[in-house]
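K.L.:
no letters, just coordinates:
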């Protein structure tokens, strides 16, 4: 199946926070240092004939520590996507804030051979390990006691999706009727009635704990909508409401993202909110497109 991936992504500081500690990766774009205060909606589409990577990160830590942890993770994911030719960007264009290391890309695949789901799963695990190490290095250099971030990453590869998550940022699939959570929540035990702390996240030193990101694979089906989000959405909006909004707006991802954001704000907006929607759309064969390109 040849397909395109439509996407819409929005992020908002919420009503109670002074800074946005969420971040995302969407078609090679993420929130860099110069964009740290922005609330935005971006949308577009990318070809599905090469793998594409999308992600949401929810930073944790005092002052700007969580914001930096999420940005480091987003930058690592952007570099991973670029090295693996996952990100769909014109030749020579860099994602916001990407470092010019001058180093040969690691973990990449030959340009003439698309990565398999097995290799992509390994690449996402490696991405988590590199982001974890980078966050720990930054914390150590800066004398910061604790900083970290969640991560939920979704890769499209040929006829499959590969999901990788750590922490409690969630991934859902909506097939037009059913909303199914695909991610695994990393929660520790806590007192009844209180939100439990995370059992793992990015930003834990290797000598303290070996992180184990969750990986799952599933068929990629035309029409399916995938939702990646921080808990600023799911703590405010029930799964039933999310399903209703997606059902009513499944033909317009921008409208769906904006409605989900507004629902979270109307419910209190107690945390930063990041919503990333991807929809798989079958690419129909149009033999006249090459002859009359302006009509298509």
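P.N.:
Thanks, I have it. Everything numeric here is computed off the predicted structure, so don't read it as measured data.
K.L.:
every contact and neighbour count from this point should use C-alpha atoms.
P.N.:
Noted.
K.L.:
in stretch 251-264, what counts as buried?
P.N.:
For stretch 251-264, the neighbour count (16 or more other CA atoms under 10 Å) marks 253-261, 263-264 as buried.
K.L.:
what sits closest to residue 42 if chain neighbours are left out?
P.N.:
residue 9 (5.3 Å; CA to CA, 6 or more residues apart in numbering).
K.L.:
where do the strands sit along the stretch 1-150 of the chain?
P.N.:
Along the stretch 1-150 of the chain, the stretches classed as strands by DSSP state E, counting those that start in this stretch are 3-12, 22-26, 40-47, 52-60, 148-149.
K.L.:
comparison target below:
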């Protein structure tokens, strides 16, 4: 498994409230998470940091087996633990009142991947020239679009398109969307905050990920650069997981 992880503050924001982390367990399973914090006075920054840190700690030392559903169980449990930590911090500190964060996470071996998310940070799978959005945005506008109240074009340009219907840390209990899917050598998983997905088209994502002559780090850098060129209105974070059949090319970062 080859991985890349890039984040940028963007051109407008004063603080990067995005957090991301990628690691590998025993050289065979990749683990990744992206969190996009929200809340005033840098509370979003605190929320996303706490979420990623708690998620990492919850999975550290766990033996993750994807094909029997165990990994999905542990991922959801780790996100629920992160929700409790962020919620408790907000309840105990007035300056963090109502802080929260989105989260999208992946645990993948060479054959299958578990994807879990809350909010509007996304996961995509790229295969050849095809791209599939794996996550469903938990936003007011997406709910309106799904029920036919507004069109897809209206949703893309709606002034309230960033209003979340579900977030980590804002409520004592939260529902996590989780799925397990098959993926194969040569395919790529892309996790990102909306600072990327709102500014970079799916076609641009495919073109960049499938571009020849660039390693995975350079492709992640290029995706961030595309979002910056489009305006960089928000923090931008992207994680790439490439299913490479050649294990000699793996770049491993172990959980600590």
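P.N.:
Right, received. Where do you want to start? Please read these numbers as outputs of a predicted model, since none were measured by experiment.
K.L.:
got a TM-score for the two of them?
P.N.:
For this chain pair, the superposition-based TM-score is 0.84 by TM-score structural alignment, normalised by the length of the second structure; 233 aligned residues with a CA RMSD of 2.2 Å.
K.L.:
in helices, which of the buried residues of stretch 251-264 of the first structure appear?
P.N.:
253-261, 263-264 (DSSP state H).
K.L.:
tell me the spacing between the aligned partner of residue 179 of the first structure in the second structure and residue 10 of the second structure.
P.N.:
Alignment note (TM-score structural alignment): residue 179 of the first structure maps to residue 131 of the second structure. Using CA to CA, to the nearest Å, residue 131 of the second structure is found at 25 Å from residue 10 of the second structure.
K.L.:
residue 152 of the first structure pairs with which position in the second structure?
P.N.:
Applying TM-score structural alignment, one finds that residue 152 of the first structure aligns to residue 104 in the second structure.
K.L.:
right, and that match touches residue 34 too?
P.N.:
Yes - at 5.4 Å, residue 104 of the second structure and residue 34 qualify as touching, with contact defined as CA atoms under 8 Å.
K.L.:
of these two, who's got more company?
P.N.:
residue 34 (31 against 27; other CA atoms under 10 Å).
K.L.:
not counting residues beside it along the chain, what's closest to the more buried one?
P.N.:
residue 20 (4.4 Å).
K.L.:
tally up the residues packed near the aligned partner of that neighbour in the first structure, please.
P.N.:
Superposed on the first structure with TM-score structural alignment, residue 20 of the second structure falls opposite residue 24. By other CA under 10 Å, 33 other residues sit near residue 24 of the first structure.
K.L.:
quick check: residue 31 of the second structure touching residue 109?
P.N.:
No - with contacts counted by CA under 8 Å, residue 31 of the second structure stays clear of residue 109, the gap being 9.2 Å.
K.L.:
which stretches of the stretch 51-200 of the second structure form helices?
P.N.:
Along the stretch 51-200 of the second structure, counting by DSSP state H, counting those that start in this stretch, helices occupy 70-92, 140-146, 152-156, 194-197.
K.L.:
please identify the most buried of those.
P.N.:
Of those, the one with the most neighbours on average (mean count of other CA atoms under 10 Å) is helix 194-197, at a mean of 24.
K.L.:
ok, and the closest non-adjacent residue to the aligned residue in the first structure for residue 2 of the second structure?
P.N.:
Superposed on the first structure with TM-score structural alignment, residue 2 of the second structure falls opposite residue 6. Excluding the flanking residues, the one nearest residue 6 of the first structure by CA to CA, 6+ apart is residue 45, at 4.2 Å.
K.L.:
so who does the one you found touch?
P.N.:
Contact analysis of residue 45 of the first structure by CA atoms under 8 Å, 6 or more residues apart in numbering lists 4-7.
K.L.:
residues touching residue 197 of the first structure, list them.
P.N.:
Contacts of residue 197 of the first structure by CA under 8 Å, 6+ apart are 187-190.
K.L.:
for residue 131 of the first structure, that is, sorry about that
P.N.:
Taking CA under 8 Å, 6+ apart, one finds 72-73, 76-77, 202-203 in contact with residue 131 of the first structure.
K.L.:
then residue 214 of the second structure?
P.N.:
Counted by CA under 8 Å, 6+ apart, residue 214 of the second structure has zero contacts.
K.L.:
mind doing that once more with 10 Å?
P.N.:
208, 220, 222 (CA atoms under 10 Å, 6 or more residues apart in numbering).
K.L.:
how about these in a markdown table, adding distance to residue 153 of the second structure?
P.N.:
Formatted as a markdown table, those follow (distance: CA to CA, whole Å):
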| residue | distance to residue 153 of the second structure |
| --- | --- |
| 208 | 24 |
| 220 | 27 |
| 222 | 26 |
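K.L.:
which of these lies closest to residue 83 of the second structure?
P.N.:
Distance to residue 83 of the second structure across those (CA to CA) is lowest for residue 220, with 28.2 Å.
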